[in-house]
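>>> coords below, sequence missing:
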């Protein structure tokens, strides 16, 4: 009887769990959708605003870098100032930035709007996840809540391509930006009504803004140096100097976190936990592979096979459904299998799907070159989503949940930007200046094959770094291991 009461206990007095879950689900769907909704519209965005081939990648990088670079600051702000005010602020900024992006008249304006979206997402994503953690602290209610959260996360990322394709073809590319405005307004209203104020802000040192600036600037310069190798060779003074400054900034970030920050973005001792360190390394490689795959697959369908934006979005549906199916399956298997086992299985399936994708041909077709690998990779990716979050938060103190959530989200976004920068550059080098379907196909196939290699690296990390001795929780057992196995 005691376990049943504890399973449904709420950590926040006055919380309305149903509405809170709805608000968090809308937030996660919106954030995940915005990571992929622009992919199908990239060709039309380039034509409409005059982006160069390499400059176009900054529509992705601007969002991923500010999102990933500032997530740790967002997590600390949520822990210190309260989840509700940080969530409301992030939603307002995200909605306004989406509106500004849809109204952009030149490349720089769109890139700036995407960067502002990333800042807003960096505030709201860890606050939303920490809010869900405190609203559903244990038991079956937590399993169901994180199962719904995981499914909306997967659906947002995968269905973003479908929504982006339909909007681009029938309403224009600007609507891939405008679509987030009503979702942000809806989430804002739900959060204002459903989420309790929580405890008063914590008094003490301010969050480490200097650390956030150093980390974001270092990662931005690192990506900038990589993507500019199409103009400046890896050994050129420009590239070497850019990468050297990036390394110095990132080293300075570590020094600040270790020695001078009174309230560091991330307590570096947290990374001494093998589960935290291993899960974040796994997440970084998966994020790198997935971001590049969305980019290459979208361009392959449109530029090589000649598919229109709307149909391209429809042809991503098998992947979307596979991700949702894999996420649901992970929740069910989480009662029987250890998270590490699910990470290995999911990583191998996703790698197999990417290797299959690497066999695409210029005279191929959706049924023969895309459908099969989409299903395999989608189910595999869905299996990874929940277990990687459960692993990354095991043993984390309650007052560090926001920071830990920010770290995990950050590793995926930084991985996404680095993966797209490196694999995009390699694919561009393979293609050269040619724009024939055959040349483009060779570049995209190479990028997708290298994505499979990254995923095999993630599996190796799961096998060697993560612990596999956690027995799977039995159904009905009130244990954090049960509840965490459903998380994404």
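Perfect, thanks for sending it. Every value quoted in this text rests on a predicted model; they were computed, and no experiment measured them. Numbering: from 1, shown residues only.
>>> can we go C-alpha only for contacts and neighbour counts from here?
Noted.
>>> for residue 182, grab the count of nearby residues.
Residues lying near residue 182 (other Cα atoms under 10 Å) number 13.
>>> what's the helix or strand for it?
Element membership for residue 182 (DSSP states H and E) is helix 180-194.
>>> just residue 115 next, same as before
Assigned by DSSP H and E, residue 115 belongs to helix 107-135.
>>> and if you look at residue 253?
In this structure, residue 253 sits in helix 237-255 according to DSSP H and E.
>>> tell me how far that helix is from the chain's mean position?
Taking Cα atoms, centre = their mean, to the nearest Å, one finds helix 237-255 lying 25 Å from the centre of the chain it belongs to.
>>> who does that helix touch, helix- and strand-wise?
When contacts are defined as 3 or more Cα pairs under 8 Å, 6 or more residues apart in numbering; DSSP states H and E, helix 237-255 packs onto helix 209-227.
>>> who touches the helix it packs on?
Applying Cα atoms under 8 Å, 6 or more residues apart in numbering, the external contacts of helix 209-227 come out as 54, 65-66, 68-70, 72-73, 239, 242-243, 245-250, 252-253, 256-257, 261, 264-265, 414, 417-418, 421-422, 424-425.
>>> can you give me how far that helix is from the chain middle?
Using Cα atoms, centre = their mean, the offset of helix 209-227 from its chain centre is 18 Å.
>>> angle of it against helix 237-255?
150 degrees (axes from the mean of the first three to the mean of the last three Cα atoms, to 10 degrees).
>>> in helix 209-227, what counts as buried?
Across helix 209-227, burial judged by 16 or more other Cα atoms under 10 Å covers 210-227.
>>> same check, this time on stretch 8-18
Buried positions in stretch 8-18, judged by neighbour count with 16+ other Cα under 10 Å: 8, 9, 10, 11, 12, 15, 17.
>>> dropping in the other structure now:
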């Protein structure tokens, strides 16, 4: 049984030496890998209708193109982080990005549903190996202080940029139909194939610019790995299923998956308390600074993912933007998160993390609050006009006045939040545990994202149903048989535009309060000083 003392040792002597000339390239490599992993969570979304048509995938199974990746990614993150600690982070990082590239190639060449879904699961496995080791490699390759602060700010920016860039790139690539090696290629396949050269190049460059960590072979906690992986997969799937309006929170299988996930994770904790070399040393969770970062990073990104989810649909369905135009509408998010992360990096050596991250979360909440105030003309006369003549109810919404300022504000707030939270998550972690510590952070983001989106989707669905019922009731009754075409048009205008807007604004308001809860946690519990963050001191562990 391990016991953490309050003693502190200076780990600066453990920092890699003689590789300063590679630090810039190391950061580029790690950032590109992170961008690739995050980008893949959204790049395929716009291509889904084309994938469904070409591979003859049913509507019920189409969700697995997204869910399969999310489950493998979220369920294997802890294991991926620990494998890096035990067998060398550079080695596992290389395996992860190479596997991701190969799986992407299989997805791009998929000839049927099974081949595509299997490739998405393999992509998730590759991402689960690469993501936590990438974060840990920053800790072990960059010395504490300004170099590490800058590295984490770039990493944080990539985490947010990937989602926005994925929408643009997905929309652009889906519209292409190039000829490769004499064969015509459907555009949606390019959303997968683009990862192949990037991933293989990253794997090839890794041993040239990254320093390998020490290894601890033979210490893998297999019972812990199995219980944690199955528990996380079951929990994430149950939560994701709860957010699907076909099932909801009252569905028996949904509740069963969540219950099984919780039980398996409880068993995992019991195992970790007893084994000599645990998959997740519980001392990682007992540090107040790290625990605060983990909880905050479970709540805050959930609201950000919901912003992309609901606002992208609003912009397309209600305002009438094309998929590519929608992608470009979110480009300011990429600019804003880079600005916020850069500012956070400069403030890290002068201001305590609580003030930087606390301000960032507060600003992001304000942005969501302003999105909740979006309004359209959903009067009966306007609905009948749009249903009869075509168009969109949201044509009165101004992108530059109603959306742009708050997309930018949200992004700056996230940039200010992510960088100090990443630093806090690895604060005083022993170098041999930094991989699994990073895995916990990534796991919290995945579980939090699934839980947040499921919760906000439930809020939205209830509002949509109530609003649609009231709008249909207000329509004037007509004598004789109704025109089927007009009925279908009315259902689209009321359901996908008017009622959806009401549901989305309620979700945005709920998201604002969620993120403010995260802000409150940061302000109250994140009491580490910026002077402490500038050192490589770690907790000494006595066995």
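That came in fine, so what should we check first? Because the structure is a prediction, the values reported are computed rather than measured.
>>> TM-score for this pair?
For this chain pair, the superposition-based TM-score is 0.87 by TM-score structural alignment, normalised by the length of structure 1; 470 aligned residues with a Cα RMSD of 2.9 Å.
>>> still on that earlier bit, the helix holding residue 182 of structure 1 maps to which residues in structure 2?
Counting by TM-score structural alignment, helix 180-194 of structure 1 pairs with residues 195-209 of structure 2.
>>> contact partners of that stretch?
Counting by Cα under 8 Å, 6+ apart, 19, 22-23, 25-26, 29, 32-33, 36, 90, 93-95, 97-98, 100-102, 104-105 sit against stretch 195-209 of structure 2.
>>> which of the residues you listed count as buried?
For the contacts of stretch 195-209 of structure 2, buried by 16+ other Cα under 10 Å: 23, 25-26, 29, 32-33, 36, 90, 93-95, 97-98, 100-102, 104-105.
>>> out of those residues, which sit inside strands?
Assigned to strands by DSSP state E, none of those qualify.
>>> OK, contacts around residue 248 of structure 1?
Residues near residue 248 of structure 1 by Cα under 8 Å, 6+ apart: residue 218.
>>> which of the three states applies to the aligned partner of residue 70 of structure 2 in structure 1?
Superposed on structure 1 with TM-score structural alignment, residue 70 of structure 2 falls opposite residue 64. Of the three states, residue 64 of structure 1 takes helix under DSSP: H, G, I helix; E, B strand; the rest coil.
>>> can you check residue 263 of structure 1 too?
In three-state terms, and counting by three-state DSSP, residue 263 of structure 1 is coil.
>>> so what's it up against?
Residue 263 of structure 1 touches 205, 206, 207, 208, counting by Cα under 8 Å, 6+ apart.
>>> next up, the contacts around residue 348 of structure 2.
By Cα under 8 Å, 6+ apart, the contact set of residue 348 of structure 2 is 146, 149, 420, 530.
>>> closest one of those residues to residue 137 of structure 2?
Within the contacts of residue 348 of structure 2, proximity to residue 137 of structure 2 (Cα to Cα) peaks at residue 149, which comes in at 13.5 Å.
>>> before we move on, which element is the closest one in?
With DSSP H and E as criterion, residue 149 of structure 2 is part of helix 146-174.
>>> output the contacting helices and strands for that helix.
By 3+ Cα pairs under 8 Å, 6+ apart, helix 146-174 of structure 2 packs against helix 23-39, helix 113-141, helix 187-193, helix 323-329, helix 331-347, helix 404-425.
>>> try 6 Å this time
Counting contacts by 3 or more Cα pairs under 6 Å, 6 or more residues apart in numbering; DSSP states H and E, helix 146-174 of structure 2 packs against helix 23-39, helix 187-193, helix 323-329, helix 331-347, helix 404-425.
>>> just those: most buried one?
Mean neighbour count (mean count of other Cα atoms under 10 Å) peaks for helix 404-425 among those, with a mean of 27.
>>> in structure 1, what residue corresponds to residue 310 of structure 2?
Aligned against structure 1 by TM-score structural alignment, residue 310 of structure 2 finds its counterpart in residue 296.
>>> didn't that match look like it was pressed against residue 444?
Yes: Residue 296 of structure 1 lies in contact with residue 444 (Cα atoms under 6 Å); the separation is 5.4 Å.
>>> of these two, which one has the most company?
residue 444 (32 against 25).
>>> show me the contacts for that one.
The contact partners of residue 444 of structure 1, taken as Cα atoms under 6 Å, 6 or more residues apart in numbering, are residue 296.
>>> now which residue in structure 2 aligns to residue 314 of structure 1?
Using TM-score structural alignment, residue 314 of structure 1 pairs with residue 328 in structure 2.
>>> how much space separates that match from residue 403 of structure 2?
Residue 328 of structure 2 sits at a distance of 13 Å from residue 403 of structure 2 (criterion: Cα to Cα, to the nearest Å).
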